[in-house]
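Asks: this one's structure only:
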């Protein structure tokens, strides 16, 4: 089988100026990086109104069998352009760490990719590097402030800000810094998050412009004083320098799909500790320049889509005109209890047992949120007609169409039926209903997400979390939306509970405020913000030839 990188390298990219011209962006409005990627000067488009329909691509609960959400999103965008619509896809930038770990790249797959695939998966235009520098600048200013006399009376045992690095490195999760003599600093516990988990990543992706970003950076809570008062980046006078580092990173990146259609690839926040969507700025610009905008939310619909609808959409001022829910027969059979080695064989019983996972996500998007929804069956060669028919029949019981899409093998040509359904749905009136009001108490917001979206019987709140809720509401953060951090592998907080579990409660163990990003993070367990490498890292297979051609990247 031909690898993703081999498919990608078989296509000659068009000049990025020609790609940008397709959606009305002139050369003067571009900041070109080489010949096939560029940044867009935002202020050139401030006067334009939005005209596009917003299509949100989400998925069932992830499994090791794979769902292909990014691949379907890119293929759908190509298909929309193929049927004569001016469409732009807006997706996240991959984090470099997972590229060298177990996940590999995140630029789509097969004949449904964005290019240059190698650059996008590695250094790209330097956005993640800039975010890491801004993050670590703040960390350095915190430690220097303490060393120089600690005028703000920062409690060194209650510093919540960590350093960041865009690499999977478990060795850096927790350490003690400042060891040695007095000139080496003040000893205290510290640690690293991967850059995608940095609050600065989430803050940049929810900012509307550079000045808004600077104001948000100033609000970041870095820890607490010995009196228990929050200490912010603004009090450390850090926001100006941090914004200066990020002045180019905030500009959206434009590249192209394999079919030479414009694609915005910008920002990459995690979908559990943060909201898991590409930048608000990029989505807003795409809505001004395209008739359709295909965007993606991370992980399953209970995480990424919920956060898009409850955190991003209010900030964007627009809800999706249609939702595409991606599923594979293979993954549904795994939800039904089948072993990964048995997925290539037809098994209608396992499929029936796994279908409730898909149907709960469909119910949430269509009935709870009130959005026009279609299921995209990301087709594999091993899918049988009986299996595909079963998925379609069960979705139709809920009044939802399920349409096959072979975008890995055919690109946009394999998703034209899906594109036509999306166009039809996007013209239908939507009756969007938010699942909580921002003025609801924090605990009520958590309970509404847990019961309405996860299907839980309720929540249990640990003692420290209760104290944090009371404290944050007292400090004036109670009206912020919530961002629940839980396992992506289950509706519940138990990663081994597949399908559509019932009779469970969601444990609330820790609460903290991301005041710069503008949401409250609710932890339901141990949240991995610095991954480790697997026993056989993908990095071992990546190489480069004498002429600079990268191999082994997938």
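Replies: Yep, that arrived. Everything numeric here is computed off the predicted structure, so don't read it as measured data. Numbers count the residues shown, from 1 in each chain.
Asks: drop to CA atoms for contacts and neighbour counts, all remaining ones
Replies: Noted.
Asks: which residues does the nearest residue to residue 289 once chain neighbours are set aside contact?
Replies: Distance criterion C-alpha to C-alpha, 6 or more residues apart in numbering; nearest residue to residue 289, sequence neighbours excluded, is residue 23 at 5.9 Å. Residue 23 makes contact with 86, 262, 289, 290, according to C-alpha atoms under 8 Å, 6 or more residues apart in numbering.
Asks: for the longest helix along the chain, packing partners?
Replies: Longest helix in the chain by number of residues (criterion: DSSP state H): helix 127-147. Counting contacts by 3 or more C-alpha pairs under 8 Å, 6 or more residues apart in numbering; DSSP states H and E, helix 127-147 packs against strand 163-165, helix 199-206, helix 239-245.
Asks: run the chain-centre distance for it.
Replies: 23 Å (C-alpha atoms, centre = their mean, to the nearest Å).
Asks: equivalent analysis for stretch 170-182, please.
Replies: Put simply, stretch 170-182 sits 30 Å off its chain's centre (C-alpha atoms, centre = their mean).
Asks: distance check, residue 441 against residue 455.
Replies: Residue 441 sits at a distance of 20 Å from residue 455 (criterion: C-alpha to C-alpha, to the nearest Å).
Asks: what about versus this one:
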């Protein structure tokens, strides 16, 4: 079989303007970036407001393993199959971060014959949205330190006389706005800035751009005005009296919004068989909410019968955050859920090692089935129908596949279908597409997991018990203090964005399968007043990944023609 990039390059691409018109956009509602990408103008939103809305299919997965579950391949393959069946369909996917691209993942355009193309354009820069988020975020960081420097250099009275601005008296030890970059760089997790009389000196750190609250603002905003308001509400620091200082008070919110004026527009691309796909906002459902944007969904739902999107990692992560954060911001709830699983991954949950993972092992599969059963039950508690997609690998045996199909139905799945989209593209996902179409005919009574109006502590307890299977939540001393501060700042009734390991339903990556009865430790809480949620940190969670011993960038290069090699 050809490599992913070879398949991408031999695909006969349609002009992106043709894809846009096919989807129902008018010529003045998009701007082409060359022949393969286009920005969709937000002026389309008022026109679509009164349109009947399509159905939303949310693709999620079991708990991730090192063997890969193929969630993006399944999302794209399903989109291709629905397109081939004559449905008006659009995928809404997140833009890949260059951190994983150059780190371990190597790309996030799908794979095989289920890809967004051209894959190298999607994986590298695209139309620059993530860089725009980095620039706007770091402008706020620079503005904070510049204000600190000038106020301390001149004193409050002289600063006001020279600048005409009121001194903010920022407490340098209580700046809560870090810096960001779109690379994995563990050396920047803890740094000291202001050295050499460029101070004041203080501790700081970098997060990866996808973890920026500004990325969440971009994803959850409904239009430019909403984005501008949210940016103004960003909590940047506290003054010496303990009062909050926002981006609006610092005077930087308008400039940040200006930087993001085009980044708020989704980028239109296409699948291998010419189905439209809107790419917008960033990944990482372990440290962010991990979903595509509200605006991309709104545009796609207004123009199509079916929209396929995906939430990052397992159903305890991106799916949960779609349902409890994004759905509250957009009013859009899923109509059907596709839950991706593989024989390899389930055996991995039973402790089977990489050297043995490709061999038949029904006993291990039966033990690992507990993880899939948990995720099926998790989706069903939201009142949603679930189709299990078994992503088939060449070494999978018919007997084990049939056992898994039966077990998944017995666990509560509405349907179970094999997916071979990687090898066969749309043809390999046709049965899955037909099962999804059938599920979309069901009436859905969506049930969120918790009610934020009951307060943060109650929401944390509900999320821990119902969302992860914990017996209780335990807040550290620091988290208790932060909870009191968030309540005082008026954030007690916001939804929760849990930052936790993606490698287990629990907070402990060593706990595989379906752990229960554990205590969920919350070591910190952070108010994201612009995004409109509170981040809860379940254990020591890194918001800046590091590069591994053999990073993905070692494979990348350009040939004599300037074409990228190694994806």
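Replies: It's in. Values in this document were obtained by computation on a predicted structure and should not be read as measured data.
Asks: and the TM-score between them?
Replies: Remark: TM-score between the superposed chains equals 0.98 [TM-score structural alignment, normalised by the length of structure 1]; 550 aligned residues with a C-alpha RMSD of 1.1 Å.
Asks: neighbour count for residue 441 and residue 455 of structure 1, which is higher?
Replies: residue 455 (21 against 16; other C-alpha atoms under 10 Å).
Asks: could you check how far that one is from residue 497 of structure 1?
Replies: 13 Å.
Asks: shared neighbours, those two?
Replies: With C-alpha under 8 Å, 6+ apart as the test, residue 455 of structure 1 and residue 497 both reach residue 491.
Asks: and the aligned partner of residue 133 of structure 2 in structure 1, how many neighbours does it have?
Replies: Mapped onto structure 1 by TM-score structural alignment, residue 133 of structure 2 lines up with residue 131. Residue 131 of structure 1: 28 surrounding residues under other C-alpha under 10 Å.
Asks: contacts only, for residue 131 of structure 1.
Replies: Taking C-alpha under 8 Å, 6+ apart, one finds 195, 200, 201, 245, 246, 249 in contact with residue 131 of structure 1.
Asks: again, only using 7 Å
Replies: 200, 201, 246 (C-alpha atoms under 7 Å, 6 or more residues apart in numbering).
Asks: now do residue 287 of structure 2
Replies: Residues near residue 287 of structure 2 by C-alpha under 7 Å, 6+ apart: 211, 499, 500, 543.
Asks: ok, which pair from these is furthest apart?
Replies: 211 and 500 (12.9 Å; C-alpha to C-alpha).
Asks: quick one: the most centrally placed residue in structure 2 from residue 452 of structure 2, how far?
Replies: In structure 2, the residue lying closest to the centroid (C-alpha atoms, centre = their mean) is residue 290, at 1.7 Å. From residue 290 of structure 2 across to residue 452 of structure 2, the span is 20 Å (C-alpha to C-alpha).
Asks: distance of residue 515 of structure 2 relative to residue 375 of structure 2?
Replies: Taking C-alpha to C-alpha, one finds residue 515 of structure 2 at 12 Å from residue 375 of structure 2.
Asks: of these two, which one has the most company?
Replies: residue 375 (26 against 17).
Asks: what's that one aligned with over in structure 1?
Replies: Correspondence of residue 375 of structure 2 to structure 1, assessed by TM-score structural alignment: residue 361.
Asks: just to be sure, its match is in a helix?
Replies: Yes. Judged by DSSP: H, G, I helix; E, B strand; the rest coil, residue 361 of structure 1 forms part of a helix.
Asks: show the contacting residues for it.
Replies: Going by C-alpha under 7 Å, 6+ apart, the list of residues near residue 361 of structure 1 reads 60, 301.
Asks: which of the contacts of residue 287 of structure 2 are also in contact in structure 1?
Replies: Using both residues aligned by TM-score structural alignment, their matches' C-alpha atoms under 7 Å, structure 1 keeps these contacts from the contacts of residue 287 of structure 2: 211, 499.
Asks: list just the nearest of the contacts of residue 287 of structure 2 to residue 399 of structure 2.
Replies: Nearest to residue 399 of structure 2 out of the contacts of residue 287 of structure 2 is residue 500 (C-alpha to C-alpha; 35.7 Å).
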